[in-house]
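S.K.: Sequence first, predicted model second:
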Amino acid sequence: MINFNGTITQEDNILTHNRAFLYGDGVFETVKITDNKVLFLEDHYFRLMSSMRIVRMEIPMFFTMEFFEEQILSLANEQGIAKGARARITVFRNNGGLYLPTTNNVSYLIQATRLDSPQYETFSNAYEVDLYKDFYVTKQLLSSIKSTNKIINITASIYASENALDNCLLLNDSKNVIEALQGNLFMVSGNRIVTPPVSEGCLNGVMRKQIIALLKKESHLEFAEEMISPFDLQKADELFVTNVIMGIRPITKYRKKEFVTTTARYLVQKLNESLA
């Protein structure tokens, strides 16, 4: 038996045995569904498989890309939201053990919710950010994957809410800026665009990969993966955040510095063209 919120009741395996709940022993992917299609399916699938290998999970033979596509879309269609939805696939190690698991076999869970705007849109409203300096992200391989241990993102989200911010920028243990709470960071100075390399501790984002590919096709833009210091932010012309669900979100204000959104708006157009 367990005591749950002051009530003594029978054990609930979800609470008392699930390793994702007890130890954060899980990895996940969040995908976007548009017109009954999982966008960037291959990139999501291979990142999920890579994450599972990194944390020593056993990958079942039936965990194919086609299997996950079928499972995701069948859930979205069952809910009647396959026109536009976000879906999350969580893979967690099966019950047993303390820090040392008794098995590396896994289970998975898929959830899906409707999206009001299945297409990528151009954001025009104000979006203010600041640095989050209470805790730092370490420069290591585990920081580049989507695990179920996101306590820094949670505490930083609370900080942003308490300070009337739309987002926060995270720092690594070298005090360099690496990403926003929900996506990768890009900085524009003139015709030059930079984003931190994954080795700095940022997420190896799927949308990050798509934007880099777009930038490399634009002859009038120069792209590089470089470290970004807090001082660099004050000198930038433009900042924007990317993830698969929202696409490209321009930042309009960081402290007293206000930014234009020209490049972000241009890249949204190019992104939608590439998906047409």
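M.R.: Okay, I see it. Numbering: from 1, shown residues only.

S.K.: only C-alpha atoms for contact and neighbour calcs from this point on.
M.R.: Fine.

S.K.: need the contact list for the nearest residue to residue 188 once chain neighbours are set aside.
M.R.: Closest residue in space to residue 188, ignoring its immediate chain neighbours: residue 238 at 4.9 Å, by C-alpha to C-alpha, 6 or more residues apart in numbering. Contact analysis of residue 238 by C-alpha atoms under 8 Å, 6 or more residues apart in numbering lists 187, 188, 189, 250, 251, 252, 259, 260, 261, 263.

S.K.: What's the first helix or strand after the helix or strand hosting the second one?
M.R.: Following DSSP states H and E, the helix or strand that holds residue 188 is strand 183-189. The element immediately downstream of strand 183-189 (helix or strand, assigned by DSSP H and E) is strand 192-195.

S.K.: how far is the next helix or strand after that next one from where the chain is centred?
M.R.: Note on strand 192-195: by DSSP H and E, the next helix or strand toward the C-terminus is helix 206-217. Averaging C-alpha positions (C-alpha atoms, centre = their mean, to the nearest Å) puts helix 206-217 15 Å from its chain's average.

S.K.: adding another structure so you can compare the two:
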Amino acid sequence: MVNINGTLIQSEQANLSLENRGYKYGDALFETLKVVNGKILFWEDHYFRLMSSMRILRMTIPMTFTMEFLESEILKTVEENNLLAKSSRVRLNVDRGEGGKYKPNKDSNVGFNIIAEPHDNPFYGMLPFEDYTVDLYKDFMMAPGLLSGLKSNSKSISVLGSIYAEENGWDNCLVLNTNKSVIEALNGNLFLVKDDIIKTPPLEDGCLNGVMRKQILDALKNNPNYKVEEASISPFELQKADELFISNVIIVIQSIGKYRKKSYGNETAKDVLQLVNGKMRLS
């Protein structure tokens, strides 16, 4: 079952209009959520990121789009799919409705849809990494700016980069911005570890304003064992690093095992994962 603007219907009956602006122009935003035993993890951060993104795209936010309303619609969808007592991956999609060309019609109505599917792992654990291999994706680059940091439906670089990675037998690729700095992976934010320094690209470089990125930075804020830097990362730094890891809300951390001829460890990543798990238990 899927949720279309509050109505639950069978997925095979969920027809999208050819005039839908999310389909025609990518005029849409989405949040990928992890729901465990009826709790949406980091829901407040997801909600405020969505509202901020809608304002940046100048979408009219319906009065009904309160945090409580959207939370109830998400959990309603999860329950209808018999996932309330399990772990699930949920996509909340918001679009500007129908009408207009590039310029939306004034009477276009913002709508939402929600899809829930089972997710095997309810817990955040360290994933196998020794053979997890990445390389740079250099065919297209991200232009830094507010739009590049949004979780919008315009994901051509992630799509093309994923195809490129598969063609070359890699698990993922790292994305560059137009200044030739490494900003993120295809499916999450990037962290680089060198000695006791944990470094991640700043939002100004064009990386996604990731919810799990925020949790990791918060967990490390007052930790005396590490120095955290939000600073640009050059491709040259990758091969000098002790560790590289990717973060998103579904997996939390995926350590990178290999980049070109370099192999990495994951001791710091394991420590960071424990800190995030501890932060979750306290919330």
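M.R.: Structure's in. What do you need? Predicted, not measured: the structure shown is a model, and the values here were computed from it.

S.K.: ok so, going back, report the separation between the residue nearest to residue 188 of the first structure and residue 84 of the first structure.
M.R.: In this structure, residue 238 of the first structure and residue 84 of the first structure are 30 Å apart, going by C-alpha to C-alpha, to the nearest Å.

S.K.: Mind jotting down where the strands sit in the stretch 1-150 of the second structure?
M.R.: Secondary structure of the stretch 1-150 of the second structure (DSSP state E, counting those that start in this stretch): strands located at 2-4, 7-9, 28-36, 39-40, 87-95, 111-118, 133-142.

S.K.: what span of the first structure lines up against the fifth one?
M.R.: This points to strand 87-95 of the second structure. The aligned range for strand 87-95 of the second structure in the first structure is 84-92, by TM-score structural alignment.

S.K.: what about residue 274 of the second structure, neighbour count?
M.R.: Taking other C-alpha atoms under 10 Å as the neighbour definition, residue 274 of the second structure ends up with a count of 16.

S.K.: and it, that's in a helix?
M.R.: Yes. According to DSSP: H, G, I helix; E, B strand; the rest coil, the state of residue 274 of the second structure is that of a helix.

S.K.: what does it align to in the first structure?
M.R.: Looks like residue 274 of the second structure aligns to residue 269 there (TM-score structural alignment).

S.K.: go on, residue 252 of the second structure?
M.R.: Following TM-score structural alignment, the counterpart assigned to residue 252 of the second structure within the first structure is residue 247.

S.K.: Repeat that for residue 16 of the second structure.
M.R.: Using TM-score structural alignment, the equivalent of residue 16 of the second structure in the first structure is residue 14.

S.K.: what about its match, neighbour count?
M.R.: Residue 14 of the first structure sits with 12 neighbouring residues when counted by other C-alpha under 10 Å.

S.K.: Next one: the residue nearest to it when sequence neighbours are not counted relative to residue 27 of the first structure, how far apart?
M.R.: Leaving aside its sequence neighbours, residue 14 of the first structure sits nearest to residue 21 (C-alpha to C-alpha, 6+ apart; 7.6 Å). If you measure residue 21 of the first structure against residue 27 of the first structure using C-alpha to C-alpha, the figure is 12 Å.

S.K.: circling back: average offset between the match of strand 87-95 of the second structure and the second structure?
M.R.: Using mean C-alpha distance after the TM-score superposition for the first structure, stretch 84-92 of the first structure ends up 0.6 Å from its aligned counterpart in the second structure, as a mean over the superposed pairs.

S.K.: can you give me how far that stretch is from the chain middle?
M.R.: Centre-to-centre, stretch 84-92 of the first structure and its host chain are 12 Å apart (C-alpha atoms, centre = their mean).

S.K.: buried stuff in it?
M.R.: By neighbour count with 16 or more other C-alpha atoms under 10 Å, stretch 84-92 of the first structure contains the buried residues 84, 85, 86, 87, 88, 89, 90, 91, 92.

S.K.: cool, and stretch 18-37 of the second structure?
M.R.: Neighbour-count burial for stretch 18-37 of the second structure, counted by 16+ other C-alpha under 10 Å, picks out 20-23, 27-36.

S.K.: right, and the secondary structure at the aligned residue in the first structure for residue 174 of the second structure would be what?
M.R.: Under the alignment defined by TM-score structural alignment, residue 174 of the second structure corresponds to residue 169 in the first structure. What three-state DSSP gives for residue 169 of the first structure is strand.

S.K.: Give the closest residue to the corresponding residue of the first structure for residue 67 of the second structure in space, chain neighbours not counted.
M.R.: Taking TM-score structural alignment, residue 67 of the second structure has residue 65 as its aligned residue in the first structure. Here the nearest residue to residue 65 of the first structure in space, its sequence neighbours aside, is residue 45; by C-alpha to C-alpha, 6+ apart that works out to 6.0 Å.
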